[in-house]
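1. Please find the sequence and the predicted model below.
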Amino acid sequence: MAIRWQEQVCLLTGASGGIGQAIAYKLAGLGVSLILTGRNADSLSALMASLPGQHTLVCADITTEAGRDKVVAVCHDRHISMLINSAGISETGDFTTTPAQRIDTLLLTNLYAPMALTQRLLPLLQRASSAYVVNVGSTFGSIGFACHAAYCASKFGLRGFTESLSRELASSNVGVFYLAPRATKTGINSAAVVSMNQALGNKVDPPERVAEALVSQLERNKARWFIGMPEKLFARLNGALPELVDRALAKKLPVIQRFLTSATKEKLL
């Protein structure tokens, strides 16, 4: 059944981020009514003012219980039919010197918060005739990449959560989807990561490509959607023959370490 976009009410987390903003523009252009959530009130206000249609702004930190309470209260009033967990942060560098507090914050933001928010909102989504949960993951949710240990752990966890929940709700009205962008030009990328991608020749997508992929994924009812080649191939290969990917990435390790371990040392100074 085709999605009736103009009938959708969507909670979008991380709306003030690069991917979040691109998704907001794409969905608003399709007629979706948005509940925009993030921590930067000024950015959210500017975004909402630039979007077509009528939308709601909720400035809240969803990594806290109070923040989730605030968001869920608004969703009760709006009868949501769609949840897009787009909020996320990154952490790169030498794992042995990464402060534990940064690991805690990353796992809380990228994994626990979307799980907790989804759990709170499922009873509301189940009231809709058809509902959708989209978790924005990463290619690094399928491929362990050097100097990204904590980030990969969070995205591997998000992918596992999505897959399990999708199977649990297979006979319900709620579809659960996992969208895996590759490197994307957003503010969460440090200068070191940008330089590393350039040195490795990695393709970097604009956020708009992620937004377009999300719409295509839902319209085609694809539970999993990986953006870009060869990343899509590598993700599948890593699942079947990880030793081949081990060897391929081992050749890139000196370049990765040159950029990302030095960046870690600078952060600690």
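-> Noted; the coordinates are in hand.

2. When you work out contacts or count neighbours from here on, use the C-alpha atoms and nothing else.
-> Fine.

3. for the stretch 1-150 of the chain, what spans make up the strands?
-> For the stretch 1-150 of the chain, applying DSSP state E, counting those that start in this stretch gives strands covering 9-12, 33-38, 56-59, 82-85, 131-136.

4. want to throw these into TSV with distance to residue 118 and mean neighbour count?
-> Shown next, in TSV, are these (distance: least, C-alpha to C-alpha, whole Å; neighbours: other C-alpha atoms under 10 Å):
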stretch	distance to residue 118	mean neighbour count
strand 9-12	11	25
strand 33-38	14	25
strand 56-59	17	18
strand 82-85	8	25
strand 131-136	8	24
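
5. Which of these sits closest to residue 193?
-> Of all those, strand 131-136 sits nearest to residue 193, with 19.6 Å by C-alpha to C-alpha.

6. Against that first model, consider the following:
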Amino acid sequence: MILGIDAGGEMVKVFGGAMGHDSFPSDLGEWRDRRLVNTPGQDDMEWEYEGQKGFAGTLAQMESELGGAMKGETKAHFDGKMRVLLAIHRFIPNARGVDPSVQLVTGQPISHHTEEEKSKIIDMLTGKHDLIVNGQRKIFRIKQVKVAAEGAAASMAQPVEGLIRILDIGSGTVNGASLLNMRYIDRESFTEPFGLATLGTSDESAIARRVNTIATSKKWKRNDLIRLIGGGAEIAELVNKVKEFFPNAEVFAPKRLSPKFSNAVGFYEIGLMLYG
């Protein structure tokens, strides 16, 4: 099975081609014994893994005192690992005779897309995993892991010739990726260490102005073709403010999915090329 998994700071997004897609809140929290247990909702997850127990998704939001979703410029941490493992557990079939192995492409913000950080992610994910979620045990193997640059990878969902910029406005970071004939341009790309869930303001004009400031410092031009992805691409007022600086900016929603799935779809397309 090939999966593209975007283990974001707000939502985890998964794309598996013909097998479909999935998403759930990224929150993790401590486990506790509950007096009254409701029938689990779709995104309520009580998990056990390697001697640890916890809540995830909407259950962590509702019942964990110390729950939340870790955000930042790297996914090389325990929260990032659990988001990916929970995503796989939800996605793989629970049937005998089915090969429970996964070939995976996931992501890392551009600023920390280094060999060291990628190696940490690959090492923590590769191998056999025994995970129980809501009493259902699944044992699976992640055979191969590749780590792609968030934002840039979304271009693979619909390749184009010429110059294109990808502006990924997420919950914890803003990634700006530049590609010329599908070749990545590092010096004209960036990560801003803030996102929609970490800012102390919801002023769309101020956010767009800051994005314009850093983008123009990286040689982005007013009339460049820009694809807007991530959660910010679903906020109409923010999209309109970005278009004041970049009139050719357009919301990108591959496979008729939300713009939030752009990276996951791009990861999957990379997986097809690498593993297909």
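-> Arrived safely, thanks for sending. What you are looking at is a predicted structure, and each value in this text was computed from that prediction instead of being measured.

7. Any idea what the TM-score comes out to?
-> Laid over one another, the chains give 0.36 as their TM-score (TM-score structural alignment, normalised by the length of structure 1), with 153 aligned residues with a C-alpha RMSD of 5.6 Å.

8. thinking again about what came up before, any chance of the strands of the stretch 1-150 of structure 1 in TSV, with distance to residue 106 of structure 1 too?
-> Below are the strands of the stretch 1-150 of structure 1 laid out as TSV (distance: least, C-alpha to C-alpha, whole Å):
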stretch	distance to residue 106 of structure 1
strand 9-12	19
strand 33-38	16
strand 56-59	20
strand 82-85	15
strand 131-136	15
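
9. Residue 161 of structure 1: which of those strands is closest?
-> Nearest of the strands of the stretch 1-150 of structure 1 (C-alpha to C-alpha): strand 131-136, 9.4 Å.

10. which other residues reach that closest one?
-> For strand 131-136 of structure 1, the surrounding residues in contact (C-alpha atoms under 8 Å, 6 or more residues apart in numbering) are 81-86, 114, 118, 125, 158, 162, 173-181.

11. how about a cut-off of 6 Å?
-> The contact list for strand 131-136 of structure 1, computed with C-alpha atoms under 6 Å, 6 or more residues apart in numbering, reads 81-86, 125, 174-179.

12. hmm, which two among these are most spread apart?
-> Largest separation among the contacts of strand 131-136 of structure 1 by C-alpha to C-alpha: 125 and 179, giving 19.3 Å.

13. host element of the nearest residue to residue 184 of structure 2 once chain neighbours are set aside?
-> Of all residues not flanking residue 184 of structure 2 in the chain, residue 178 sits nearest, at 6.0 Å (C-alpha to C-alpha, 6 or more residues apart in numbering). Assessed by DSSP states H and E, residue 178 of structure 2 sits inside strand 174-180.

14. Which neighbouring elements make contact with the helix or strand harbouring residue 206 of structure 2?
-> When elements are assigned from DSSP H and E, residue 206 of structure 2 belongs to helix 204-217. Judged by 3 or more C-alpha pairs under 6 Å, 6 or more residues apart in numbering; DSSP states H and E, the packing partners of helix 204-217 of structure 2 are helix 236-245.

15. that older thread, quick check: angle from the strand holding residue 178 of structure 2 to helix 204-217?
-> With axes from the mean of the first three to the mean of the last three C-alpha atoms, to 10 degrees defining the directions, strand 174-180 of structure 2 sits at 40 degrees from helix 204-217.

16. How about strand 174-180 of structure 2, which residues are buried there?
-> For strand 174-180 of structure 2, the neighbour count (16 or more other C-alpha atoms under 10 Å) marks 174-179 as buried.

17. Pick the one among these closest to residue 121 of structure 2.
-> Residue 121 of structure 2 lies nearest to residue 175 out of the buried residues of strand 174-180 of structure 2, by C-alpha to C-alpha, at 19.0 Å.

18. how near is the nearest residue to that closest one once chain neighbours are set aside to residue 272 of structure 2?
-> The shortest distance from residue 175 of structure 2 to any non-neighbouring residue, by C-alpha to C-alpha, 6+ apart, is to residue 191 (4.5 Å). According to C-alpha to C-alpha, to the nearest Å, residue 191 of structure 2 stands 26 Å off from residue 272 of structure 2.

19. Which of those two has more residues huddled nearby?
-> Here residue 191 of structure 2 and residue 272 are compared on neighbour count by other C-alpha atoms under 10 Å; more neighbours surround residue 191, at 22 against 17.

20. was I right about that one contacting residue 177?
-> No - between residue 191 of structure 2 and residue 177 there is no contact under C-alpha atoms under 6 Å: 8.6 Å.

21. Thanks again, I'm all set now.
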